[in-house]
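Asks: The following comprises the amino acid sequence and a computationally predicted model.
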Amino acid sequence: MGFIIAVDGPAASGKGTVASRLAAAYGLPMLDTGLLYRAVGVRLLAIGGDLDDPSAAEASARGLDLSELEKPEVRTRAAGEAASRVAVHPGVRKTLFDLQRAFAEREPGAVIDGRDIGTVIAPDAHAKLYVTASPEVRADRRWKQLTGQGESVTFDEILADIHKRDARDGGRKDAPMTQAVDAILLDTSEMSIEQAFDAARRIVEDARARSGNLPG
């Protein structure tokens, strides 16, 4: 098995940016697993399906093509809400598990960004980070992102979304969002992108030194 870096954390914590920077630094492929759930939700909405119907959501997951992760609609506010709703269904998570696990096991390794990577998908990952930030900071980041994409939304609406998604993702029975016991906490609330990346890379370097399995 190659060198696996698991990057978990809540929405808009900075984990996606950290993960992509780590992937580039170490020459490893990256999978943003949140996009998988977003794409499942978008597929279901496109046919007028019910996000809270376990069977319909699982069928949507089974038909997923990875090329759909590139569609701009998977990065919208609606897609984020849909992802959080379909992710509570065990059938959806089971359907996507094998895909994520296969990605984790490829050589020379991988960087995987999600909410249950270090606990469920790759519990044996060599480096585990749990990236977070205060709800207010995360809401501000997401608000700037969405308004920059042309969406009409207020900060208060985004903050409410953040609180709702945290409760749903952390409270689901199957693979809840939680920090793995051996993951290193990285709070990016007061960090720039460069500072967050530098801190993350130090965590990975420590893991490289311990494991002797060195990418790049």
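Replies: Arrived safely, thanks for sending.
Asks: alpha carbons only for contacts and neighbour counts from here, please
Replies: OK.
Asks: Now tell me what touches the longest helix seen in the chain from outside.
Replies: For the chain, the longest helix by residue count, based on DSSP state H, is helix 193-211. Here helix 193-211 makes contact (C-alpha atoms under 8 Å, 6 or more residues apart in numbering) with 5, 14, 17-18, 21-22, 126-127, 129, 184, 186, 188, 214.
Asks: just stretch 22-35 next, same as before
Replies: 16, 19-20, 69, 74-75, 83, 100, 103, 108-115, 197, 200-201, 215-216.
Asks: repeat for stretch 175-184
Replies: In this structure, residues lying in contact with stretch 175-184 by C-alpha under 8 Å, 6+ apart are 8-10, 115-116, 118-120, 127-130, 169-171, 185, 203.
Asks: you'd agree G109 is up against A102?
Replies: No: using C-alpha atoms under 8 Å as the test, G109 is too far from A102 to be in contact (10.7 Å).
Asks: quick one: which of these two has more around it?
Replies: Comparing G109 with A102 by other C-alpha atoms under 10 Å, the one with more neighbours is G109, at 25 against 10.
Asks: tell me the contacts of that one?
Replies: 1-4, 28-29, 215.
Asks: one step back: right, and the pair among the contacts of helix 193-211 with maximum separation?
Replies: T188 and L214 (25.8 Å; C-alpha to C-alpha).
Asks: Please, where are all the helices along this protein?
Replies: 15-26, 33-46, 54-62, 77-86, 90-104, 135-148, 155-171, 193-211.
Asks: Tell me which residue lies nearest the centroid of the chain.
Replies: Nearest to the mean C-alpha position of the chain, counting by C-alpha atoms, centre = their mean, stands G114 at 2.6 Å.
Asks: Use this one as the comparison:
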Amino acid sequence: MTQILTIAIDGPAASGKGTLARRIADYFHLGHLDTGLTYRAVAHRMLEKGWPLDDAAHAVEAARQVDLGNLDKHALSAHAVADAASKVAVIPDVRKILVEKQRAFAARDGGAVLDGRDIGTVVCPDAAVKLYVTASAEVRAARRLRDIEARGGTAALAEILDDIRRRDERDMGRSDSPLRPAADAHLLDTSEMSIEAAFQAARAIVDDVLAKRDRA
């Protein structure tokens, strides 16, 4: 039987964890799931239907309909959807449903890389590798602005920074599955790292874990 390799990557918004997770998944030939998209899918449906974001019953209905094989990243990338996602994510029953789906993905043959905010602490606490990717709020805001401008949009850096700080407060302050590094996570501050440097640092950590596992 093929041994499953699960890699959990957590961190705040715009820390670079998503880009890093995709690079790691490609390099080690693993499936990849951006778990944030599952919450965005719930938020997207809530917004489409005009349902209040604190309507737990409808949020649970939307969560049950999330299909991990049909997450349209383009449709779910809108700022309004991202902001709404952090609001529906505080609903415990929504988290319970989505965590079950995420765990099923992690159990796929060969393994997977999952990135989000509670992967190493809640979704996959037994993951072979846990990374907590972070960066200063100012650096993350600048990255988000570059992404927006690269897509032809415009935004004010100060407003993006305020939004990131609000999202951090919501994510870190919620009572159910708050954003925090797992006790055994490897911390990776990408504030002064290029994407390539962050990837090489993360790859070295995974390689070390695999080497120790092979020797065991």
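Replies: Cool, got the structure. Being a predicted model, the structure only gives us computed values, none of them experimental.
Asks: What value does the TM-score take for this pair?
Replies: Put the two chains on top of each other and the TM-score (TM-score structural alignment, normalised by the length of the first structure) is 0.95; 214 aligned residues with a C-alpha RMSD of 1.5 Å.
Asks: Got a quick ChimeraX command for the buried subset of the contacts of stretch 22-35 of the first structure?
Replies: This is how ChimeraX selects the buried members of the contacts of stretch 22-35 of the first structure, with burial counted by 16 or more other C-alpha atoms under 10 Å:
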select :16,19,20,69,74,75,83,100,103,108,109,110,111,112,113,114,115,197,200,201,215
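Asks: For L51 of the first structure, see how far away the alignment partner in the first structure of G153 of the second structure is.
Replies: Applying TM-score structural alignment, one finds that G153 of the second structure aligns to E151 in the first structure. E151 of the first structure is 22 Å from L51 of the first structure, where distance means C-alpha to C-alpha, to the nearest Å.
Asks: These two: who's more crowded?
Replies: L51 (24 against 13).
Asks: From what I see, that one and A87 are in contact.
Replies: No: contact criterion C-alpha under 8 Å: L51 of the first structure and A87 do not qualify, at 9.5 Å.
Asks: among the contacts of G109 of the first structure, who's most crowded?
Replies: I4 (28 neighbours).
Asks: Alignment lookup: that residue to the second structure.
Replies: Per TM-score structural alignment, I4 of the first structure is aligned with T6.
Asks: just R93 of the first structure next, same as before
Replies: Aligned partner of R93 of the first structure by TM-score structural alignment: R95.
Asks: neighbours of the closest residue to that match other than its chain neighbours, just the number please.
Replies: Leaving aside its sequence neighbours, R95 of the second structure sits nearest to A89 (C-alpha to C-alpha, 6 or more residues apart in numbering; 6.4 Å). When neighbours are defined as other C-alpha under 10 Å, A89 of the second structure has 26 of them.
Asks: For A89 of the second structure, give its distance to L161 of the second structure.
Replies: From A89 of the second structure over to L161 of the second structure (counting by C-alpha to C-alpha), the distance is 21 Å.
Asks: and the aligned partner of G41 of the first structure in the second structure, what is it in contact with?
Replies: Residue correspondence to the second structure (TM-score structural alignment): G41 of the first structure is matched to A43. If a contact means C-alpha under 8 Å, 6+ apart, then A43 of the second structure has 53, 59, 81-82, 84-85, 88 as its contacts.
Asks: what's the farthest-apart pair in these?
Replies: Pairwise over the contacts of A43 of the second structure, using C-alpha to C-alpha, the maximum falls at A59 and A82, 15.1 Å.
Asks: which of the two has more neighbours?
Replies: The residue with more neighbours, out of A59 of the second structure and A82, is A59; 23 against 20, by other C-alpha under 10 Å.
Asks: Just to check, that one is in contact with K49?
Replies: No: the criterion here is C-alpha under 8 Å, and A59 of the second structure misses it with K49 at 10.8 Å.
Asks: In space, what's closest to L20 of the second structure - neighbours in sequence excluded?
Replies: F199 (6.0 Å).
Asks: Return the distance of the one you found relative to I205 of the second structure.
Replies: 10 Å.
Asks: list the contacts for the closest residue to Y37 of the first structure other than its chain neighbours?
Replies: The shortest distance from Y37 of the first structure to any non-neighbouring residue, by C-alpha to C-alpha, 6+ apart, is to A83 (4.7 Å). Contact analysis of A83 of the first structure by C-alpha under 8 Å, 6+ apart lists 34, 37-41.
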